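Chemist: My questions concern the predicted model and sequence given below.
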Amino acid sequence: MTPLPAGVVPDAVRVALPVDAPTEVPGPGADETDTARSPRVTPDPPSGPVRLLVMDVDSTLIEQEVIELLADHAGTRAEVTEVTERAMRGEIDFGASLRERVATLAGVPVEAFADVRARATFTPGVRELVAEAHRRGWEVGLVSGGFEEIVADLAAELGITRFRANRLEVSDGRLTGRTTGPVVDRAAKEAALREFAAELGLPMSATIAVGDGANDLDMIGAAGIGVAFAAKPVVRAQAPYGVDGPRIDAVLDVVDRVDATR
């Protein structure tokens, strides 16, 4: 990452839009729910460098933790939530915590996926962020320590074709309590970011990574612009840039302010 000029520190671009931030008033006949957060979203042709924006999913792209929603179907939510919090604070190894949490899901029917997807809600500003990224000609990807069974649907809804997530093992229509294939942990998230960039022929300086948990720190550190979003204290302390929330499209302000200093 190009160093910022003297006197400009990362916290100078830590931004957070207030809950009551003004939005544009829709024109006559417009859907009143379809308001933009910024005049930046226009039909103008893309400008500026091509970039790759990669986001975490749980508590970043969406407001929930998918494994906790699945745990509701197993009656183990309290146990799973406690382990998730410790893992996101970096207190325990993510891979070990994933195995421990997934084990509690044994016996949950696959029909639970539909309920979980219905209950998962996008973080405010996600649709605007992805739409503006696409308008600028950026590629967008998702990298999740959660599960492909849910992430694939979220990605499709947003027009995102690149994603990486864990897979849950299923037998006779029920979860076995195990994952299948390589675990998407902290190191795998960074590797996926690098892999996506290489596929696109982009240098790492052209990447943006956004996440909230300790397992996002490696990809945040490897990205050209690494952003902690509504993050745990350990992540806020180490990430180069931060957005406190509640709207994730404030990441665009971080990128624009960093670009203005280069």
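Modeler: Thanks, I have it.
Chemist: Only C-alpha atoms from now on, for both contacts and neighbour counts.
Modeler: Noted.
Chemist: looking at this, residue 80 is in a strand?
Modeler: No - read with DSSP: H, G, I helix; E, B strand; the rest coil, residue 80 is helix and lies in no strand.
Chemist: Find the nearest non-adjacent residue to it, please.
Modeler: In space, and not counting its chain neighbours, residue 80 is closest to residue 101: 5.5 Å by Cα to Cα, 6 or more residues apart in numbering.
Chemist: likewise residue 140?
Modeler: Using Cα to Cα, 6+ apart, the closest residue to residue 140 is residue 53 (4.8 Å).
Chemist: Which SSE is immediately downstream of the helix or strand harbouring the one you found?
Modeler: Applying DSSP states H and E as the criterion places residue 53 in strand 52-55. Downstream of strand 52-55, the next assigned helix or strand under DSSP H and E is helix 66-74.
Chemist: so what secondary structure elements neighbour that following helix?
Modeler: With contacts taken as 3 or more Cα pairs under 8 Å, 6 or more residues apart in numbering; DSSP states H and E, helix 66-74 sits against helix 77-88, helix 112-119, strand 139-147.
Chemist: One more to weigh against that first structure:
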Amino acid sequence: MDLVLTLITAPNSGALTPDMIDKATTTLKAAGAHLGDVVWLAQDEACDIAFKGITLGQADQALEKCNIDADKVVQAATGRAKKLLIADMDSTIVTGETLDELADFAGVKDRVAAITARAMNGELDFEAAIDERVGLLAGMASAMLNEAWKRVEYTSGARELVATMRANGAFAALVSGGFDFFTSAVRRELGFDFDQANVLLTHADNTLTGKVQKPVLDRQAKVDALEMLAAQNGITAQDAIAVGDGANDLQMISIAGTGVAFHAKPSVQKQARIRINHGDLTALLYLQGYGRDQFVGG
């Protein structure tokens, strides 16, 4: 079989029903596909269905019309398990936006969050948006970074994603348009091999200057990091799985072998081919062919 369809629902929901699978397979058959067996990755939660006879594009087009409450992802049946994970941090590996939480201590969270939302949807220039938001924090004690860190929560499945891929020999990188104070903490706690992010500048009295060290790490920096890390590990971008939710993740997602828009902003949803809107981050393991009994961590 040339291709595989992976169906994924919310974790531990038992929501992937025989009727949903039947709708998906009927849709593929109507498009001219010849199907293999259903292989459960997690009972009633995620499964693979191998098929042949139609192209990936034809399968995507057909499945767009298949209205079921599950993520539907078609890939080549070979080469699914990747050797490099490159992940965004805010609203991907962690549930919120760390800059917005930091802004709360300066009493400007609403203003900063509004700018963040527009920037992540691609409505604003990323560098201009980060400069404007950080400017609102000028004079804040850098100790507030520790207070903001206390509010950080990990997205469901983040630990399993990193631990399982590393246990299977993959390199795990966290590359963020946020700040290195937070990425370094996430790296230590979750076991990432590498992190990269922007740097907040401080005065001698340990207050924030309201400026970010230049150059700002933007969407191109994420692409550069993917290509650099792939080269360092003796692989190509096709051997990577990349995940993010914002407009500054789109280029990284587009060049990775498996590029995933994870509960992403509307503009990102429109442009990314692989979208996860039902599953948690363990969906990225299912996409690579891992079954729940193979997960590490949690």
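Modeler: Looks like it arrived, so ask away. Keep in mind that what you see is a predicted model, and the values were worked out from it rather than measured.
Chemist: Got a TM-score for the pair?
Modeler: Once superposed, chain against chain, the TM-score is 0.81 (TM-score structural alignment, normalised by the length of the first structure); 228 aligned residues with a Cα RMSD of 2.3 Å.
Chemist: I'd like the distance between the aligned partner of residue 183 of the first structure in the second structure and residue 122 of the second structure.
Modeler: In the second structure, the residue paired with residue 183 of the first structure is residue 216, using TM-score structural alignment. From residue 216 of the second structure across to residue 122 of the second structure, the span is 16 Å (Cα to Cα, to the nearest Å).
Chemist: Any idea how many residues pack against the closest residue to residue 108 of the second structure other than its chain neighbours?
Modeler: Closest residue in space to residue 108 of the second structure, ignoring its immediate chain neighbours: residue 136 at 7.3 Å, by Cα to Cα, 6+ apart. Residues near residue 136 of the second structure, counting by other Cα atoms under 10 Å, number 20.
Chemist: In this structure residue 136 of the second structure contacts residue 107, no?
Modeler: No - between residue 136 of the second structure and residue 107 there is no contact under Cα atoms under 8 Å: 9.5 Å.
Chemist: contacting residues around the equivalent of residue 58 of the first structure over in the second structure?
Modeler: Alignment note: residue 58 of the first structure maps to residue 90 in the second structure; criterion TM-score structural alignment. Residue 90 of the second structure is in contact with 96-98, 176, 178, counting by Cα atoms under 8 Å, 6 or more residues apart in numbering.
Chemist: from those, which two are the most distant?
Modeler: Largest separation among these by Cα to Cα: 96 and 176, giving 13.0 Å.
Chemist: Looking at these two, which one has more neighbours?
Modeler: residue 176 (26 against 17).
Chemist: can you tell me how far the counterpart of that one in the first structure sits from residue 8 of the first structure?
Modeler: Using TM-score structural alignment, the equivalent of residue 176 of the second structure in the first structure is residue 144. Relative to residue 8 of the first structure, residue 144 of the first structure is positioned 32 Å away (Cα to Cα).
Chemist: for residue 163 of the first structure, same thing?
Modeler: As judged by Cα to Cα, residue 163 of the first structure and residue 8 of the first structure stand 34 Å apart.
Chemist: neighbour count winner among the two?
Modeler: residue 163 (21 against 12).
Chemist: Can you name the residues that contact the more buried one?
Modeler: Per Cα under 8 Å, 6+ apart, neighbours of residue 163 of the first structure: 141-144, 151-152, 155.
Chemist: Counting neighbours, which of those comes out on top?
Modeler: residue 143 (31 neighbours).
Chemist: Might one say that that residue is in contact with residue 165?
Modeler: Yes - if you go by Cα under 8 Å, residue 143 of the first structure and residue 165 touch, sitting 6.1 Å apart.
Chemist: Now do the shared contacts for the two.
Modeler: In contact with both residue 143 of the first structure and residue 165: no residue, using Cα under 8 Å, 6+ apart.
Chemist: Residue 120 of the first structure and residue 67 touch, don't they?
Modeler: No - Residue 120 of the first structure sits out of contact with residue 67 when judged by Cα under 8 Å, with a separation of 11.0 Å.
Chemist: Those two: who's more crowded?
Modeler: residue 67 (21 against 18).
Chemist: What lines up with that one in the second structure?
Modeler: Using TM-score structural alignment, residue 67 of the first structure pairs with residue 99 in the second structure.
Chemist: Count the residues that sit near the aligned residue in the first structure for residue 244 of the second structure.
Modeler: Using TM-score structural alignment, the partner of residue 244 of the second structure in the first structure is residue 211. Residues within reach of residue 211 of the first structure, counting by other Cα under 10 Å, total 30.
Chemist: next one: residue 48 of the first structure
Modeler: Applying other Cα under 10 Å, I find that residue 48 of the first structure has 9 neighbouring residues.
Chemist: who are the neighbours in contact with it?
Modeler: residue 136.
Chemist: and it, how far is that from residue 206 of the first structure?
Modeler: Taken as Cα to Cα, the span from residue 48 of the first structure to residue 206 of the first structure is 11 Å.
Chemist: now do residue 225 of the first structure
Modeler: Applying Cα to Cα to residue 225 of the first structure and residue 206 of the first structure gives a distance of 8 Å.
Chemist: Wait, residue 197 of the first structure touches residue 54, no?
Modeler: No - counting by Cα under 8 Å, residue 54 is not a contact partner of residue 197 of the first structure; they are 9.8 Å apart.
Chemist: Of these two, give the one with the bigger neighbour count.
Modeler: Per other Cα under 10 Å, whichever of residue 197 of the first structure and residue 54 has more neighbours is residue 54, with 27 against 22.
Chemist: Surely the more buried one touches residue 194?
Modeler: No - using Cα under 8 Å as the test, residue 54 of the first structure is too far from residue 194 to be in contact (10.3 Å).
Chemist: Find residues that contact each of the two.
Modeler: With Cα under 8 Å, 6+ apart, residue 54 of the first structure and residue 194 have no common neighbours.
Chemist: does residue 178 of the first structure count as helix, strand or coil?
Modeler: strand.
Chemist: Contacts only, for it.
Modeler: 99, 102-103, 106, 168-169.
Chemist: what's the answer for residue 72 of the second structure, then?
Modeler: Residue 72 of the second structure neighbours (Cα under 8 Å, 6+ apart): 5-8, 63.
Chemist: Recalculate using a threshold of 7 Å.
Modeler: By Cα atoms under 7 Å, 6 or more residues apart in numbering, the contact list for residue 72 of the second structure reads 5-8.
Chemist: Just among those, which is most surrounded?
Modeler: residue 8 (30 neighbours).
Chemist: Can you find the partner of that residue in the first structure?
Modeler: Superposed on the first structure with TM-score structural alignment, residue 8 of the second structure falls opposite residue 15.
Chemist: list the contacts for the closest residue in space to that match that isn't next to it in sequence?
Modeler: Nearest residue to residue 15 of the first structure in three dimensions, chain neighbours excluded: residue 243, at 5.1 Å (Cα to Cα, 6+ apart). Residue 243 of the first structure makes contacts with 14-16, 227-230, 250-251, as judged by Cα under 7 Å, 6+ apart.
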